[in-house]
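[1] Here you go, sequence then predicted model.
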Amino acid sequence: MSIDARKPFSLINRRHVLGGLVAAPAILKFGAARAATTLKISHQFPGGSATEGDFRDRLCRRFGAELAKRSNGDIDVQVYPGSSLMKTNAQFSALRKGALDMALVPISYAGGEVPETNIGLMPSLVSSYKQGLAWKTAPVGQEFTKILADKGVMIVTWVWQAGGVASRTNPLVAPADAKGLKVRGGSREMDLVLQAAGAAVLSLPSNELYAAMQTGACDAGITSSTSLISFRLEEVAKHLTAGRGKSYWFMLEPLCISKAIFDGLPKPTQELILSVGAEMEAFGLEQAMADDEAVAKVYEKAGAKVAYLEDDVLAQWKTIARDTAWKDFAAKNANCAKLIKLADEVPA
């Protein structure tokens, strides 16, 4: 697997290669020829290696390495971290158009373009990793998969992450603490909950949180445990509300592939991508949970005060979420109404 953020992005060259793959029966089976299929993966998170750094970057690299190994080098995956291939909020649209092969992306970032994707960060809807991962085979996951496919995107690896709050001023634990704070929630739905609690909300990707908190433009940011670590927010925060064990904030951050690109690949390549992608889910779960444990230690070491969520506080957040975000989402369209009904039926 090669990784080169400086290599120019060439859709024409890639499609030329893919066209050759489809046209030549001799290379439909791995090892029959050496015309490599190149897949480029974009993500917004810090880069590292296969063994060190943000686990979402490592997941992409492991995925690529395994594809290269099992295809005898016929599949070459190039990982572009830190939004080095394209801007963060452009990724989903590029996937839909076939202008980007793959991306590991917080799915709710596409909410402005595809309202149904905001189900991937619906406050208090998912309360555990077990519940989130159950979506894949449950009716809600099947329906969501169909909706995404109709929009031109396929999920290869389901990744859920619990989140917490880093605050530069006062701690943000219960809804009452949000009053008067400028908070980044991560989705339209989370913003509705925060507004109902009395906060002013900011819409920006997690990789821009550090600068916003450093300048005072943002008082508190809610994001995944991994991002709380990877983006070094402990350097600008005095308080952390950790999501370990319990949280009202669970985000779906899947590894996705463009359906247009996927459909143009030989069947053996398609099958291998889906197989390896599914195998990566165990790694994603293990690492997400490990970061839930690690984040508190990172912030405590930096001198921040750490708080945890109790059941009564979670109930307060859920009451607000049902009355605001859930209702607003369900009213968007028939798909949204169906999705949230199905999601609410998945056991916690």
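    Noted; the coordinates are in hand.
[2] rest of the way, CA atoms for contacts and neighbours
    Will do.
[3] any chance you could map the strands in the stretch 1-150 of the chain?
    37-42, 75-80, 102-104 (DSSP state E, counting those that start in this stretch).
[4] And those: which comes nearest residue 150?
    With C-alpha to C-alpha as the criterion, residue 150 lies closest to strand 102-104 of the strands of the stretch 1-150 of the chain, at 16.6 Å.
[5] So which elements touch the closest one?
    Strand 102-104 is packed against strand 37-42, helix 91-97, strand 255-258, with contacts defined by 3 or more C-alpha pairs under 8 Å, 6 or more residues apart in numbering; DSSP states H and E.
[6] again, 6 Å this time
    strand 37-42, strand 255-258 (3 or more C-alpha pairs under 6 Å, 6 or more residues apart in numbering; DSSP states H and E).
[7] Please work out which of these is packed deepest.
    strand 255-258 (a mean of 26; mean count of other C-alpha atoms under 10 Å).
[8] follow-up on the earlier one: make TSV out of the strands of the stretch 1-150 of the chain and add distance to residue 234.
    TSV is the format used below for the strands of the stretch 1-150 of the chain (distance: least, C-alpha to C-alpha, whole Å):
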stretch	distance to residue 234
strand 37-42	26
strand 75-80	25
strand 102-104	24
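[9] Farthest from the middle of this structure: give me that residue.
    residue 26 (37.2 Å; C-alpha atoms, centre = their mean).
[10] What's the local residue count around residue 208?
    Number of residues near residue 208 (other C-alpha atoms under 10 Å) recorded here: 10.
[11] Relative to residue 217, how far out is it?
    11 Å (C-alpha to C-alpha, to the nearest Å).
[12] Buried residues, the helix or strand containing residue 277. List them.
    Take DSSP states H and E as the rule and residue 277 turns out to sit in helix 267-301. Across helix 267-301, burial judged by 16 or more other C-alpha atoms under 10 Å covers 269, 272-273, 276-278, 280-281, 283-285, 287-289, 291-296, 298-299.
[13] same question, stretch 135-150
    Those would be 135-136, 139-141, 143-145, 147-149, for stretch 135-150 by 16+ other C-alpha under 10 Å.
[14] Make a markdown table out of those residues and add distance to residue 241.
    Formatted as a markdown table, the buried residues of stretch 135-150 follow (distance: C-alpha to C-alpha, whole Å):
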| residue | distance to residue 241 |
| --- | --- |
| 135 | 26 |
| 136 | 28 |
| 139 | 32 |
| 140 | 29 |
| 141 | 29 |
| 143 | 33 |
| 144 | 30 |
| 145 | 32 |
| 147 | 34 |
| 148 | 32 |
| 149 | 36 |
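[15] Am I right that residue 165 sits in a strand?
    Yes. Under DSSP: H, G, I helix; E, B strand; the rest coil, residue 165 sits within a strand.
[16] Structure two is appended below for comparative analysis:
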Amino acid sequence: MQRRTFLKGIRSAAVIAAMAGSAALAPAEAQEIVFKLAHEAPATAIKGRTADLFAELVAKYTDGSVKIEVYPGGQLVPTVEEIRAAARGQVDIIAPYTSYYSSIDPLWDIFYQPMLFSSPKQAMEVFSGEIGQKLLANLESRRLKGLAIWHDGPVYTFTTDKPATTPDVLSGMKVRVAPSKPLESMLSKAGAAPISMPATEVYLALQQGTVDGVVTTPTYAAPARWGEVLKTMTRALWGVGGYGVAMNAKSFASMSAEQQEGFLRAMKEATEWNQAQTLENIAKSESMLKESGMTIVDLTDEQKAAWMPLAEAVWAEQSDDIKAMIDTIRQ
């Protein structure tokens, strides 16, 4: 009898110890939620700064139970692989240039309809509304959760020689462009050869003469030091640079409801900061480019008129859904 009582006591003690051990482990396990955010921009670029702010806010609003590790400069995964890597769960969060999403949803081409937007501010307003929300929601079919659209200024033409004030200037040139059918079409109509390559390879390509120009944003070109190898920037609004922030759907679902709430709050605040900083960042970036010796020119009305037939021809090539978006934006 005493032996049974003794054994029962041992079992009870073991159960209590196990329960206590489990309770002690629970908080530690919560602390171990770590997500990897990969992007190709320099840490000093607006995307890098927005990503770092987001990581800080996530830690704050989840009481440290969720940690975001940010990997800038393409060090974790090449830009062209980011979307597939996130869908497979190799990385958790990505923020590729919006044009990269066009390969899985052509509606993302709306960002790069040349001469469509009147200003970067107007574009931000458009993508903060119904059009932007639709684009993010469509990512669900790709095992991704669309989180936000971060902005990065206007898309202009940069060259190593004369400013691209009229289409004939680009004729015969090799121009690097992020994958984008509308921008590639615009370049082809101007007689240029569009070349797609990762942003991390552009500086050397310009330095070696592999390409003669770039279609990009001043806010990317400046911190990437492309002003050292480019000579001119022409303010012809060929689109609006931005980043689609998305997350592996399973990774998002791995968080508790409370953690998701803090996570999304952090994303909302980081996105608001990004938008508030964008216009100021454009001005600062253009100043940096001027200081590096770059010549910045604006189109005259006559020069703009020379580009418009090419732009309208690009619009005419788009799907009915994109044409409807173009009509909405132009109203």
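    All right, it came through fine. The shown structure was predicted, so the numbers you read here are calculated from the model rather than taken from an experiment.
[17] returning to what we had before: closest to residue 60 of the first structure out of the buried residues of stretch 135-150 of the first structure?
    Once C-alpha to C-alpha is applied, the member of these that ends up nearest residue 60 of the first structure is residue 136, at 19.5 Å.
[18] Check the gap between that closest one and residue 146 of the first structure for me.
    Noted for residue 136 of the first structure: a distance of 12 Å to residue 146 of the first structure, by C-alpha to C-alpha.
[19] Where does the helix or strand that the helix holding residue 277 of the first structure is followed by end up in the second structure?
    Downstream of helix 267-301 of the first structure, the next assigned helix or strand under DSSP H and E is strand 305-308. Strand 305-308 of the first structure lines up with residues 295-298 of the second structure when matched by TM-score structural alignment.
[20] residues making contact with the matching stretch?
    Residues from elsewhere that reach stretch 295-298 of the second structure (C-alpha atoms under 6 Å, 6 or more residues apart in numbering): 232-235.
[21] repeat for stretch 52-72 of the second structure
    30-31, 33-43, 259, 262-263, 266, 270.
[22] Contact partners for the residue nearest the centre of the second structure?
    Nearest to the mean C-alpha position of the second structure, counting by C-alpha atoms, centre = their mean, stands residue 243 at 1.9 Å. Residue 243 of the second structure makes contact with 95-98, 149-150, according to C-alpha under 6 Å, 6+ apart.
[23] what about 8 Å?
    47, 95-98, 149-152 (C-alpha atoms under 8 Å, 6 or more residues apart in numbering).
[24] What's the match for it in the first structure?
    Residue 243 of the second structure maps onto residue 253 in the first structure, by TM-score structural alignment.
[25] where's residue 71 of the first structure relative to residue 13 of the first structure, distance?
    Going from residue 71 of the first structure to residue 13 of the first structure by C-alpha to C-alpha gives 21 Å.
[26] Same check on residue 208 of the first structure?
    Distance from residue 208 of the first structure to residue 13 of the first structure, by C-alpha to C-alpha: 32 Å.
[27] just to revisit the earlier point, just the angle between the helix holding residue 277 of the first structure and strand 75-80, please?
    30 degrees (axes from the mean of the first three to the mean of the last three C-alpha atoms, to 10 degrees).
[28] how about the alignment partner in the first structure of residue 188 of the second structure, secondary structure?
    Alignment note (TM-score structural alignment): residue 188 of the second structure maps to residue 195 of the first structure. Here residue 195 of the first structure is recorded as helix under three-state DSSP.
[29] Quickly find the element holding the nearest residue to residue 195 of the first structure once chain neighbours are set aside.
    Nearest non-adjacent residue to residue 195 of the first structure, counting by C-alpha to C-alpha, 6 or more residues apart in numbering: residue 201, 6.8 Å away. Assessed by DSSP H and E, residue 201 of the first structure sits inside strand 200-202.
[30] average distance between the helix or strand just after that strand and the second structure?
    Counting by DSSP H and E, the next helix or strand C-terminal to strand 200-202 of the first structure is helix 209-215. For helix 209-215 of the first structure, the mean distance to aligned residues of the second structure following superposition is 1.0 Å (mean C-alpha distance after the TM-score superposition for the first structure).
[31] which other helices and strands contact helix 209-215 of the first structure?
    strand 220-224.
[32] ok so, going back, am I right that the residue nearest to residue 195 of the first structure is in contact with residue 185?
    Yes. Here residue 201 of the first structure reaches residue 185: they are 7.1 Å apart, a contact under C-alpha atoms under 8 Å.
[33] Relative to residue 195 of the first structure, how far out is the equivalent of residue 232 of the second structure over in the first structure?
    Matched by TM-score structural alignment, residue 232 of the second structure corresponds to residue 239 in the first structure. Look at residue 239 of the first structure and residue 195 of the first structure: by C-alpha to C-alpha, they are 21 Å apart.
[34] neighbour-wise, which of these two wins?
    residue 239 (24 against 20).
[35] Tell me who's in contact with the more buried one.
    By C-alpha under 8 Å, 6+ apart, the contact set of residue 239 of the first structure is 165-171, 299, 304-307.
[36] who wins for most neighbours among these?
    residue 166 (31 neighbours).
[37] Would you confirm that it contacts residue 237?
    Yes. With contacts defined as C-alpha under 8 Å, residue 166 of the first structure counts as touching residue 237 at a distance of 5.8 Å.
[38] Run the chain-centre distance for stretch 239-251 of the first structure.
    16 Å (C-alpha atoms, centre = their mean, to the nearest Å).
[39] right, and residue 100 of the second structure touches residue 84 too?
    No. Look at residue 100 of the second structure against residue 84 with C-alpha under 8 Å: they stay out of range, at 10.8 Å.
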